[in-house]
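> mind folding the following:
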Amino acid sequence: MHLACALVIIISAAPAAARDLVGQVSIVDGDTLDIHDERIRLWGIDAPESTQLCRGRDRRPYRCGALAANTLDAFVRAKTVRCTPVDDDRYGRIVARCAVGKVDLGQMLVSRGLAVEEPQYSHGHYGADQLAARRAGRGIWAGRFVEPSFYRACMHAAGGRVSECSDGTPGWR
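From the prediction side, this is the model:
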């Protein structure tokens, strides 16, 4: 009896983040969503920030971060999303692999050129998708862009402005 009670206590004490989160989501940005009041960062990818600008084939700036977020929003709208937690990040968000049916949301974004793979986390899982998007000139690969991590660093630095951080170096591709 004591063993059974101990097992119930241990099982109920397991972190909630270890369980899949399933339901409709709201989009925060191109790689972050909310489901059941939980903030979730998509595993293995990094999308341009909502305010970030990229340059298209025509060299004109466009809101690539907003495009990533809007595309993700349109894709998941009124659909059930399943997120399987992988880790937590330094901001306390759940890092998860999320899908609509059999469509991995990270893979969808990378293959459309709306996000870049983070191989240090994904271990190359989206590498072929990114290479195909780059070769086909899809999304951000059609023109030039600053890596999202460099954009964030620039914006957090004193005096970071969208236009300067979107077009600056380092991180320019």
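> contacts and neighbour counts: CA atoms only from here.
Will do.
> and the helix or strand harbouring residue 74, how far out from the chain middle?
Secondary-structure assignment from DSSP states H and E places residue 74 in helix 64-76. In terms of C-alpha atoms, centre = their mean, to the nearest Å, the centre of helix 64-76 is found 11 Å from the chain centre.
> quick check: buried residues in the next helix or strand after it?
Where DSSP H and E defines the elements, the next helix or strand beyond helix 64-76 is strand 81-88. Under the neighbour-count criterion of 16 or more other C-alpha atoms under 10 Å, strand 81-88 has 81-85 buried.
> just to revisit the earlier point, contact partners of the helix holding residue 74?
For helix 64-76, contacts defined as C-alpha atoms under 8 Å, 6 or more residues apart in numbering pick out 24-31, 47-54, 100, 105, 109, 114-115, 140.
> among the residues you listed, name the ones in helices.
Within those, residues falling in helices by DSSP state H are 105, 109.
> give me the buried subset of the contacts of helix 64-76.
Of the contacts of helix 64-76, these count as buried by 16+ other C-alpha under 10 Å: 24-31, 47-50, 52-54, 100, 105, 109, 114-115, 140.
> look up the closest residue to residue 49, ignoring the ones flanking it.
Excluding the flanking residues, the one nearest residue 49 by C-alpha to C-alpha, 6 or more residues apart in numbering is residue 65, at 4.7 Å.
> separation between the one you found and residue 153?
Using C-alpha to C-alpha, to the nearest Å, residue 65 is found at 15 Å from residue 153.
> who's more crowded, those two?
Higher neighbour count among residue 65 and residue 153: residue 65, with 24 against 12, using other C-alpha atoms under 10 Å.
> let's compare: structure for the following, please.
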Amino acid sequence: MSRSWSQRPRRRYVPRPPRSLWRRLLDYALTAVLLGLFILVAARLDRFETRKEQGMAIVNDGDSITLGAERIRMRGIDAPEYVQTCRKDGADYPCGKLARQSLVRLIAGRPVICSGWQRDRYGRLLGDCKAGETSLNRAQVQAGWAVAFGDFETEEAVARASKAGIWAGSFDEPQDWRDSHHDQPVERRHGTLASLGDALREFFRFR
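So this is what the prediction gives:
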């Protein structure tokens, strides 16, 4: 038979002893550390703020443009250098100039919008660019005038199969051409995985 509520023994209230001075100091120090970490994380996140540029573009070559004072390297693609030549039907042709002409045609005089937060070794913004509803990065690879450089592998496979642009003949990969003509560091690919690596490096960079 269970006892009624009034018959149950009552627990005696015992007040907790006051925290020691060292315990209070430890609590204050932990609070300060957590606040410092919060401020640090907030400051680091500012480094990943997306920059957006728009306006009438000056086309420099097949994968880089200038919008106002901002130089932009189109992210995830690599076009032949402006002075680079490729080979087709047993003859050399100026594929670098044709890659630039392709980008000019894609823009078609329309305003261009580019956004991104990373920069390459020359300080250029790595941007995803659009003219109207046309993704210029994707369209250059689809047209066969740029190769995938960390992104757009599916578009490259289609262009290769249809022998579009530079895939109609033979050519040196733009990165290989630069390596053989300029004594410069190898440019890192800048696709999704590279973006993740850059984000981690930026977060833990202490300057």
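> next, the TM-score between them, please.
Remark: TM-score between the superposed chains equals 0.75 [TM-score structural alignment, normalised by the length of structure 1]; 140 aligned residues with a C-alpha RMSD of 2.0 Å.
> chain center to whichever strand or helix holds residue 8 of structure 1, what's the gap?
In the assignment (DSSP H and E), residue 8 of structure 1 maps to helix 2-12. Relative to its parent chain, helix 2-12 of structure 1 has a centroid offset of 37 Å by C-alpha atoms, centre = their mean.
> with stretch 25-38 of structure 1 instead?
Counting by C-alpha atoms, centre = their mean, stretch 25-38 of structure 1 comes out at 10 Å from the chain centroid.
> what residues does it touch?
The contact list for stretch 25-38 of structure 1, computed with C-alpha under 8 Å, 6+ apart, reads 21-24, 39-42, 45-50, 65-70, 72-73, 76-77, 80-81, 93-94, 106, 114-115.
> and what of stretch 162-182 of structure 2?
Here stretch 162-182 of structure 2 makes contact (C-alpha under 8 Å, 6+ apart) with 78-81, 84-89, 95, 142-147, 159-160, 184, 186-187.
> in it, what's buried?
Buried, per 16+ other C-alpha under 10 Å, within stretch 162-182 of structure 2: 164-168, 171, 173-175, 178.
> can you check stretch 66-75 of structure 1 too?
By 16+ other C-alpha under 10 Å, the buried positions in stretch 66-75 of structure 1 come out as 66-73.
> need the distance between the two termini of stretch 145-157 of structure 2.
First residue to last in stretch 145-157 of structure 2 (C-alpha to C-alpha) measures 13 Å.
> can you check stretch 53-65 of structure 1 too?
Using C-alpha to C-alpha, one end of stretch 53-65 of structure 1 lies 7 Å from the other.
> picking up where we left off before, how about the helix holding residue 74 of structure 1, aligned to which bit of structure 2?
Residues 95-107 of structure 2 are the counterpart of helix 64-76 of structure 1, counting by TM-score structural alignment.
> next, count neighbours for residue 133 of structure 2.
Counted with other C-alpha under 10 Å, residues neighbouring residue 133 of structure 2 total 7.
> quick one: map it onto structure 1.
Checking TM-score structural alignment: residue 133 of structure 2 goes with residue 102.
> what's the spacing between that match and residue 93 of structure 1?
As defined by C-alpha to C-alpha, residue 102 of structure 1 lies at a distance of 23 Å from residue 93 of structure 1.
> re the thing from before, let's see which of the contacts of helix 64-76 of structure 1 end up in strands.
Within these, residues falling in strands by DSSP state E are 26-29, 54, 100.
> between these, which is closest to residue 164 of structure 1?
Taking C-alpha to C-alpha as the measure, residue 164 of structure 1 lies nearest residue 54 of those, at 11.4 Å.
> that closest one against residue 62, yeah?
Yes. Assessed by C-alpha atoms under 8 Å, residue 54 of structure 1 is found in contact with residue 62 at 5.5 Å.
> spatially central residue in structure 1, please.
residue 31 (2.2 Å; C-alpha atoms, centre = their mean).
> what does that residue correspond to in structure 2?
In structure 2, residue 31 of structure 1 lands on residue 63 (TM-score structural alignment).
> ok so, going back, ok, average deviation of the helix holding residue 74 of structure 1 from structure 2?
Aligned to structure 2 and superposed, helix 64-76 of structure 1 gives a mean residue distance of 1.1 Å (mean C-alpha distance after the TM-score superposition for structure 1).
> residue in structure 2 matching residue 90 of structure 1?
So residue 90 of structure 1 corresponds to residue 121, using TM-score structural alignment.
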